[in-house]
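>>> Next comes the sequence, and after it the predicted model I'd like to discuss.
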Amino acid sequence: MENGQIPNSRISSAKMGDWDLHKALEGRLNNGDYWDTDTTYSSWMQVYLGLTAKAVGLITQGNGQNWVISYYVQTQSFGGELLYITHDSNDSRKLFPGNTDGNGSFTNIFDSPIETILIRVEPYECNGVCQLRLEILGCNSSLALSKDCVIPSGMEHVTGEIDRHVTDHYGGRLNGVGAWELYKIPISTELMQVTFTNPMFISGIILQCRPQGTLEINCLTSILIKLGNDTKSMQYINDNDTPRIFHVNHQAIYAYDIISFESVIAAKLIGIQPLTSSLHTGIRMRFEILTCEDADGTLTLPNFNAKPFSIVAPAGGYVTRETDGTIAITIRRTCLPDCTSAGIVVVNTADYTATAPGDYTPLQGEAVNFATADTDATVSLSIVDDYDIDPDERLVVYLAISVTGETYHVSFTYITIIDDDNLI
C-alpha cells in the first residue's frame, strides 16, 4: 500500500465522509491524505490484492485528532466467501485494537497467515471522525504474491484480443468512464457477453456498481453466469442441474465484489445475466474477468526468449476412445538458440464436461523432466471405461512452470473422450 505496488483501482470503500477529498485510494500508510467516514455503520475500506497473498497482519494509522480505535477484518480466499477473522475459541468476530493517536502507527499480527485475495477493514469505534491509513503485511514483510488464477483478462486496461460484447454497451469495463446499462430486469435473453480470441481458463469475475447521475445506488444483487466455446454451447454454471444464482454484496458505488468460481472453467465466451438489483429498476455495471492466462492465451515470461514448453496437439485437441485406456500427450520444449540445460514442466488436468475420477484419472502436479538436449517428452493420461452410454466429453490438460518462485500457466489443450459403449 505505502509504496504504490497496489494500484489505486484496487482500493475501494463504503460510506465515505467526504467523497471528493478523502477517497479510499488515499488511505495508504504515511500518505499525506487519508480515507474517512462519518459513521461506523456499514462502513469499510477494502483492498483487492489482484493475486492470492499470504497476509500476516495490518498496520493502521489515523490523522491528527481522528483515528480508528478498534476494527474488524474480513478476508476472502480464492473460490471462497468474504469472512470475518474470528476467535479460535468460540468462532466469534475478532475485534482488533487500533490506534491511540492520529499520527502514530499500530501493528496487529494475525494468529496465523491467511491466504486471501482481499482485505476489508471495518471500523468499530473511532476517536472523532474515522480516518484511516493502512498497510498490509505479508510473509517476509511483503506480500508473497503468487501467479494464481486471478489474472485480469484485459477488460479494464483493454489488453489482449477481446471481442466487443454482443450488446452495444461496451462501456462496462472495470473502473471505466461508462457502464453497461439495463433499465428493466430480469431480462432472460439479455447478457453482458465477452468473447475471447482463444479459450481461456476463467476463474471468476469482479463486479463494480456505477452510480446514476444523482449518486443513487442501483447495483446488482444477483446474477447467473454462462460459459462456453460458442453461443450454442454456452451453459450456466449449475448447482445440481439448476442454474446457480450468484449473490452480489454491493454496498457502495465503485466498490468491488469478487465472485470466484469453485473450479477453473475453460471457455471462449462468458456471459453475465442480471437477475435482481438493489432498486429493482435496472442496473449500471462494470466488470473484469479473472483468468489463469493473459487475454492472448499466453503469458509474457521473464528471462525467457520464447515460451519454453507447449503441448503438441492437433487442431481442436486430442481425441481418444474410452476403450483406449490411455492417451499419450506430447510436450515440446523450445530453446533459443539451443537447449543447454535440463528443464522441468508440471502437467495438470481440469474438468470440462468430463469429470475425474469417473471419466479419467487426473494429473495434479505431474512433473516431466527434460535432459539437457531433450526437446520432446510424453506423459500418459488414463481414461476410464465406465460402460455407461454418455455423450462425448472433454477435459483440459495444461502446463505450469516456475520462474523465480512464481508459477505460470504456459500452454493447454483439450482431450475429447468418445463414448463407444453404444457402438456395435
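Yep, it's here.

>>> Only C-alpha atoms from now on, for both contacts and neighbour counts.
Fine.

>>> can you pull the contacts of the residue most central in space within the chain?
Centroid-nearest residue in the chain: Val150, 3.4 Å away (criterion: Cα atoms, centre = their mean). Residues in contact with Val150, defined by Cα atoms under 8 Å, 6 or more residues apart in numbering, are Gly50, Leu51, Thr52, Ser203, Gly204, Leu290, Thr291, Cys292.

>>> Strands - which of these land there?
When DSSP state E defines the strands, the subset of those inside them is Gly50, Leu51, Thr52, Ser203, Gly204, Leu290, Thr291.

>>> buried subset of those residues?
Neighbour counting by 16 or more other Cα atoms under 10 Å classes Gly50, Leu51, Thr52, Ser203, Gly204, Leu290, Thr291 among the ones in strands among the contacts of Val150 as buried.

>>> Just give me the closest of those residues to His165.
Nearest to His165 out of those is Leu290 (Cα to Cα; 16.7 Å).

>>> That closest one reaches Pro152, doesn't it?
Yes: the pair Leu290 / Pro152 is scored as a contact, 4.8 Å apart, by Cα atoms under 8 Å.

>>> Show me which residues of stretch 100-120 are buried.
Buried residues in stretch 100-120, defined by neighbour count with 16+ other Cα under 10 Å: 100-103, 105-107, 114-120.

>>> got it, and stretch 397-411?
Val397, Tyr398, Leu399, Ala400, Ile401, Tyr408, His409, Val410, Ser411.

>>> now for that stretch, what's the gap between its first and last residues?
8 Å (Cα to Cα, to the nearest Å).

>>> roughly how far out does it sit from the chain middle?
17 Å (Cα atoms, centre = their mean, to the nearest Å).

>>> second one coming, line it up with the first:
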Amino acid sequence: MPLGMETGAIANWQISASSMLLGFMGLQRWAPELARLHRSGIVNAWTASNYDKKPWIQVNLMRKMRVTGVVTQGASRAGSAEYVKTFKVAYSLNGRKFEFVQVDGGFGDKIFVGNVDNNGLRTNMLDTPLEAQYVRLVPVTCHWSCTLRFELLGCELNGCSEPLGLKDYTISDAQITASSTYKTWGVNSFSWYPFYARLDKQGKFNAWTAERNSASEWLQIDLGSQKQVTGIITQGARDFGHIQYVAAYKVAYSDDGLTWTEYKDEGAEESKVFPGNLDNNSHKKNVFETPFLARFVRILPVSWHNRITLRVELLGC
C-alpha cells in the first residue's frame, strides 16, 4: 500500500534532499517536499540543483517499516519534460549509514529503470522488501534536470495495518455514531452526520462535525467484532469554504461500548494525545506503539480549528 507521499501522511519535514533547484531568478523553489506523486501546479516536483553531481532525495518514515516498491514520475518545467531515467535505492535505520539495494547475488548496486516522459508512472517492486526507517532515491541518469515525484509502497512490519472498512463501506453507517451532529445554519438537510466520517469522502457534506466545540465530544466506530487496531488516519474537511479539522485527539477503546480505556503508550501514566491535522484535506497517520484488541473505538478531540470535523480510517487486522 502507498506509504503517504501522495496523501500527505508523510509530512513535508520528513522529506529532504541533497540540493534543490531555484528557478526563475530564485523565485521558484523545486523543493524536496514537492516530490509527491501526481502533485499539480507550475512548481510541482523536486529538482536537484544543476551543480549537484551526486543528487539524492530521501524520506524519513519515522520508524522501521517494510518497503516493497517505489512509483516514480517526472514533471514539466518551463514547458520542458524532465525526469529521472535510471536510479538507485539506498536505505538506512539511523539516517547516517546507508546501503544500496543490490542486484541478485549481491554483485553490485541495482540500477532501476525510471521514467520515459514527464507524467507517466513507473512502478518498480523490490525483489526483497527492505526493513528501513530511511529510504533514499539516488538518480543515475536524467533527462535534462533530475526532476522527480514519487510514492513509496510498503506496510508496517507486523503486517497488520490494513484499512478496517470506513473508506470502503465495509463498516456500515449504523456502526458509526457520535456524541452530537452539527447542522449548518441549523438546517436538517445540512447535517454533518457521524456516518459521513469516512476517509476521502467527497461531496458538500463529507465529514462528521460535532454540534459543539467541546472536549466532551466523540466519534465512535463499532468494528462489529473484536479486531487488533494498530493505527489511525485522520482528515479534516471544509464547510462552505471554512477549513475545519481536529488538531489533536485521544483514542479510547472498549469491548462492550460501555466501559472505556483511553490509549496510553507502554509505561506511560497519562493518556496519549495524538497530533492531528494541519489542514482540511491531508491525511495524518498515527501508529499505536502498543496495538490493542477491541470492538469499539472512540476518537476524543482535544483541540481543533474552527469546528471539530473528522474523516477517518482505522488500521489493523
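Great, that's in hand. Just so it is clear, the model here is predicted, and its values are computed rather than measured.

>>> TM-score of the superposed pair?
Superposed pair, TM-score by TM-score structural alignment, normalised by the length of the second structure: 0.54. Supporting alignment: 227 aligned residues with a Cα RMSD of 5.0 Å.

>>> In the second structure, which of the contacts of Val150 of the first structure still touch?
Among the contacts of Val150 of the first structure, the contacts conserved in the second structure (both residues aligned by TM-score structural alignment, their matches' Cα atoms under 8 Å) are Ser203, Gly204, Leu290, Thr291, Cys292.

>>> and the closest residue to the last one other than its chain neighbours, how many residues sit next to it?
Read that as Cys292 of the first structure. Excluding the flanking residues, the one nearest Cys292 of the first structure by Cα to Cα, 6 or more residues apart in numbering is Cys149, at 4.1 Å. Cys149 of the first structure: 23 surrounding residues under other Cα atoms under 10 Å.

>>> now swap in Ser188 of the first structure and tell me
10.

>>> Mind telling me what element it is part of?
Using DSSP states H and E, Ser188 of the first structure maps to neither a helix nor a strand.

>>> What's the match for it in the second structure?
Using TM-score structural alignment as the criterion, Ser188 of the first structure maps onto Ala215 of the second structure.

>>> which ones are touching its match?
Applying Cα under 8 Å, 6+ apart, the residues near Ala215 of the second structure are Leu300, Pro301, Val302, Ser303.

>>> switch the cut-off to 10 Å
The contact partners of Ala215 of the second structure, by Cα atoms under 10 Å, 6 or more residues apart in numbering, come to Tyr249, Lys250, Leu300, Pro301, Val302, Ser303, Trp304, Ile308.

>>> Which parts of the stretch 201-317 of the second structure are strands?
208-209, 219-235, 237-239, 242-254, 261-262, 274-275, 284-305, 309-316 (DSSP state E, counting those that start in this stretch).

>>> Please identify the deepest-packed of those strands.
strand 208-209 (a mean of 30; mean count of other Cα atoms under 10 Å).

>>> Show me what that one is packed against.
Where contact means 3 or more Cα pairs under 10 Å, 6 or more residues apart in numbering; DSSP states H and E, strand 208-209 of the second structure is packed against strand 176-178, strand 182-183, strand 191-192, strand 237-239, strand 242-254, strand 309-316.

>>> Does anything pack onto the third one? Which helices or strands?
If I follow you right, that is strand 191-192 of the second structure. Using 3+ Cα pairs under 10 Å, 6+ apart, the elements in contact with strand 191-192 of the second structure are strand 182-183, strand 208-209.

>>> Out of these, the one nearest Lys201 of the second structure is which?
Closest approach to Lys201 of the second structure among those is made by strand 208-209 (10.5 Å; Cα to Cα).

>>> after superposition, how close is the closest one to the first structure?
By mean Cα distance after the TM-score superposition for the first structure, the fitted strand 208-209 of the second structure averages 0.7 Å away from its aligned residues in the first structure.

>>> hmm, who's touching that strand?
Under Cα under 10 Å, 6+ apart, the answer for strand 208-209 of the second structure is 176-178, 180-184, 191-198, 217, 219, 236-237, 239, 244-246, 307-312.

>>> if we go to 6 Å?
For strand 208-209 of the second structure, the external contacting residues (Cα atoms under 6 Å, 6 or more residues apart in numbering) are Tyr182, Trp192, Tyr193, Pro194, Tyr196, Ala197, Ile308, Thr309, Leu310.

>>> closest to Arg77 of the second structure among those?
Of the contacts of strand 208-209 of the second structure, the one sitting nearest to Arg77 of the second structure (Cα to Cα) turns out to be Leu310, at 36.5 Å.

>>> residue in the first structure matching the closest one?
By TM-score structural alignment, Leu310 of the second structure lines up with Met285.

>>> I figured that match hits Cys209, correct?
Yes: counting by Cα atoms under 6 Å, Met285 of the first structure does reach Cys209; the two are 5.1 Å apart.

>>> Would you convert the buried residues of stretch 100-120 of the first structure into CSV that also reports distance to Gly62 of the first structure and secondary structure?
Formatted as CSV, those follow (distance: Cα to Cα, whole Å; DSSP: H, G, I helix; E, B strand; the rest coil):
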residue, distance to Gly62 of the first structure, secondary structure
Thr100, 9, coil
Asp101, 7, coil
Gly102, 4, coil
Asn103, 6, coil
Ser105, 8, strand
Phe106, 10, strand
Thr107, 13, strand
Ile114, 25, strand
Glu115, 26, strand
Thr116, 25, strand
Ile117, 25, strand
Leu118, 21, strand
Ile119, 18, strand
Arg120, 17, strand
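
>>> now those residues in CSV, with distance to His87 of the first structure?
Shown next, in CSV, are those (distance: Cα to Cα, whole Å):
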residue, distance to His87 of the first structure
Thr100, 23
Asp101, 26
Gly102, 28
Asn103, 29
Ser105, 24
Phe106, 20
Thr107, 18
Ile114, 14
Glu115, 17
Thr116, 18
Ile117, 21
Leu118, 20
Ile119, 17
Arg120, 17
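
>>> May I have the secondary structure class of Phe195 of the second structure?
Here Phe195 of the second structure is recorded as helix under DSSP: H, G, I helix; E, B strand; the rest coil.

>>> Show the contacting residues for Cys130 of the first structure.
With Cα under 6 Å, 6+ apart, Cys130 of the first structure has these contacts: Asp36, Thr37, Trp67, Val68.

>>> and with 7 Å instead?
Asp36, Thr37, Asp38, Asn66, Trp67, Val68 (Cα atoms under 7 Å, 6 or more residues apart in numbering).

>>> Could you turn the buried ones of the residues you listed into a ChimeraX selection?
This is how ChimeraX selects the buried members of the contacts of Cys130 of the first structure, with burial counted by 16+ other Cα under 10 Å:
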select :36,37,66,67,68
